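Chemist: Sequence and predicted structure below; questions after.
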Amino acid sequence: MFGRSKTTNDQLEQEAVAAREGAKNRPTPRRRDQEAARKRPLVVTDRKQARQTDRAKRREAMAKTRTAMMTGDESGLPPRDKGPVRRYIREYVDARRNLAEFMLPVMLIVLALSFLRTSAILLAVTVLTYGILLTAIGDTFLMWRRLRARLTEKFGEEAARTRGNGMYAAMRAFQLRRSRMPRVQVKRGEFPS
């Protein structure tokens, strides 16, 4: 009785029970079996496989972020670029002609001129270097003051005083327009409202 195996009659009896619609029609699985099926180690024992999986996940996340940086999609941007305030700053800086963005090409000319070792040229190079640097810093400072007033008007005092917004605007202004990330979404003169 306790130790006997099922005979064909017992098996036929179980099969004879008609499957009811909407019913489970199977025995409830044991808890022990379900837990064993779900069990996975906390630390993967195959380090090579874990490294490949991690690398694939990282590549996928970087590809998503890169796509968002190219298209301006807010959901995939890194935290430093997210939010309406940062979008407004980007659009304002991109709509404006910044003197600072022309600093890199001028510095390349200055570098080429510095190889000429005459005192008049070296003096001109020094004056040109400091002149463009001070002009760019002054222009960026004035840009930030106007931008901060607009941020206060649109988003409130707290958004304009948030730490890092000024440096975010300045660093964007110093980059060449074509190399800015996230990519420029507005044309020159299309200031955000």
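Modeler: Perfect, I can see it now. Residues are numbered from 1 along each chain as shown.

Chemist: CA only for contacts and neighbour counts going forward, please
Modeler: Noted.

Chemist: helices or strands up against the longest helix along the chain?
Modeler: The helix that spans the most residues within the chain, counting by DSSP state H, is helix 119-155. Helix 119-155 is packed against helix 84-95, helix 103-114, helix 157-160, helix 165-174, with contacts defined by 3 or more C-alpha pairs under 8 Å, 6 or more residues apart in numbering; DSSP states H and E.

Chemist: can you list contacts of the second one?
Modeler: Yep, that's helix 103-114 we're talking about. The contact list for helix 103-114 (C-alpha atoms under 8 Å, 6 or more residues apart in numbering) reads Ile121, Leu122, Val125, Leu128, Thr129, Ile132, Leu133, Ala136, Phe174, Leu176.

Chemist: Make a PyMOL selection of the buried ones in these.
Modeler: Of those, the buried ones go into a single PyMOL selection, burial set by 16 or more other C-alpha atoms under 10 Å:
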select buried, resi 122+125+129+132+133+136+174
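
Chemist: quick one, what contacts the residue nearest in space to the middle of the chain?
Modeler: Central residue of the chain (C-alpha atoms, centre = their mean): Pro78, 2.3 Å from the mean position. Pro78 makes contacts with Thr65, as judged by C-alpha under 8 Å, 6+ apart.

Chemist: do the same with the one 5 residues further on
Modeler: For Gly83, the contacting residues are Glu74, taking C-alpha under 8 Å, 6+ apart as the criterion.

Chemist: Alongside the first one, take a look at this:
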Amino acid sequence: MFRSRSKDEKVSAVKAPADLPTQPRDPQAPKGRPTPKRSEAQTTRRRAQTSAPLDRKEAARRQREARRADMTRQRQALASGDERYLPARDKGPVRRFVRDFVDSRFCVAEFFLPMAVIILILSTMPSPQLKNISLLLWLGVIAMIVVDSVGIWIRLKKQLAARFPNENKRGAVAYGLMRTLQMRRLRLPKPQVKRGERP
């Protein structure tokens, strides 16, 4: 019952743990790693000090500089049409086609502001005839803008369905109609096609 183990059993008991497969060491484990050299530790510490901001003011200053750099890149992209740095609402082949479609033609809506100024000046005149003319002009301008916008909406929707059947076209027509309201030289991104040129 209480007999001592034989020598063979003792040897197998000692060898058993060595036969087990060793687990691969986790490189992130704190123990078992060699101590880094002093020069390596100092380099790591110095790099952390230069990359991490010292306080909230420094962090805010770096954030402002990064935002300013992004805005500068975005302004340059809006002037040149560089797709990489355009705002999200202007990116993609669908939005580019819509811009080219609108920029390649005359739109009544783009002359809305100059005509509105003329109508406003006429309406301030003391003559009742000029006031009546300004009112008629105002109604005529609105009617022309509505008719022209409906025509652009129909043609643009048809062109988008034919050219981009599998692309997301949500909001593209409204984007184009909003662009028609801006004068050509004030549009951003800048027009990349001439009038009369096919997009």
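Modeler: Everything's here; your move. Source: prediction; values computed, not measured.

Chemist: Need the counterpart of the residue nearest to the centre of structure 1 in structure 2.
Modeler: Here Pro78 of structure 1 is matched to Pro87 in structure 2, going by TM-score structural alignment.

Chemist: go on, Thr152 of structure 1?
Modeler: Per TM-score structural alignment, Thr152 of structure 1 is aligned with Ala161.

Chemist: and if you look at Arg180 of structure 1?
Modeler: Arg180 of structure 1 maps onto Arg187 in structure 2, by TM-score structural alignment.

Chemist: tell me the contacts of Val125 of structure 1?
Modeler: Residues in contact with Val125 of structure 1 (C-alpha under 8 Å, 6+ apart) are Val110, Leu113, Ser114.

Chemist: So which of those residues wins on neighbours?
Modeler: Val110 (18 neighbours; other C-alpha atoms under 10 Å).

Chemist: how far away is the counterpart of that one in structure 2 from Ala66 of structure 2?
Modeler: Aligned counterpart of Val110 of structure 1 in structure 2: Ile119 (TM-score structural alignment). Ile119 of structure 2 sits at a distance of 46 Å from Ala66 of structure 2 (criterion: C-alpha to C-alpha, to the nearest Å).

Chemist: distance of Phe112 of structure 1 from Gly131 of structure 1?
Modeler: Careful, residue 112 of structure 1 is Ala and not Phe. For Ala112 of structure 1, the distance to Gly131 of structure 1 - C-alpha to C-alpha - is 17 Å.

Chemist: same check, this time on Ala56 of structure 1
Modeler: Separation of Ala56 of structure 1 from Gly131 of structure 1 (C-alpha to C-alpha): 48 Å.

Chemist: residues contacting the residue lying closest to Glu157 of structure 1 once chain neighbours are set aside?
Modeler: In this structure, Glu157 of structure 1 finds its nearest non-sequential neighbour in Leu151, 7.7 Å apart by C-alpha to C-alpha, 6 or more residues apart in numbering. By C-alpha under 8 Å, 6+ apart, Leu151 of structure 1 lies in contact with Val85, Glu157, Ala159, Ala160.

Chemist: and the third one, what does it touch?
Modeler: With contacts taken as C-alpha under 8 Å, 6+ apart, Ala159 of structure 1 has the following neighbours: Val85, Leu151, Thr152.

Chemist: burial of the last one, as a residue count?
Modeler: Around Thr152 of structure 1 there are 14 other residues, counting by other C-alpha under 10 Å.

Chemist: in terms of contact, does it touch Ala160 like I think?
Modeler: Yes - the pair Thr152 of structure 1 / Ala160 is scored as a contact, 5.3 Å apart, by C-alpha atoms under 8 Å.

Chemist: got a list of what Cys107 of structure 2 touches?
Modeler: Taking C-alpha under 8 Å, 6+ apart as the test, what Cys107 of structure 2 contacts is Asp148, Thr180.

Chemist: corresponding residue for it in structure 1?
Modeler: Counting by TM-score structural alignment, Cys107 of structure 2 lines up with Asn98 in structure 1.

Chemist: Could you do Leu177 of structure 2 as well?
Modeler: Leu177 of structure 2 maps onto Ala170 in structure 1 when the alignment is built from TM-score structural alignment.

Chemist: Hmm, that match is touching Leu142, no?
Modeler: No - using C-alpha under 8 Å as the test, Ala170 of structure 1 is too far from Leu142 to be in contact (10.7 Å).

Chemist: Can you pick out the residue with more neighbours from the two?
Modeler: Per other C-alpha under 10 Å, whichever of Ala170 of structure 1 and Leu142 has more neighbours is Ala170, with 22 against 12.

Chemist: ok now do Glu65 of structure 2, which residues does it touch?
Modeler: Residues near Glu65 of structure 2 by C-alpha under 8 Å, 6+ apart: none.

Chemist: and it, what pairs with it in structure 1?
Modeler: Residue pairing (TM-score structural alignment): Glu65 of structure 2 is matched to Ala56 of structure 1.

Chemist: secondary structure class for its match?
Modeler: helix (DSSP: H, G, I helix; E, B strand; the rest coil).

Chemist: buried ones in stretch 65-76 of structure 1?
Modeler: Thr65, Arg66, Ala68, Met69, Thr71, Gly72, Glu74, Gly76.

Chemist: now swap in stretch 54-65 of structure 1 and tell me
Modeler: For stretch 54-65 of structure 1, by 16+ other C-alpha under 10 Å, it's Thr65.
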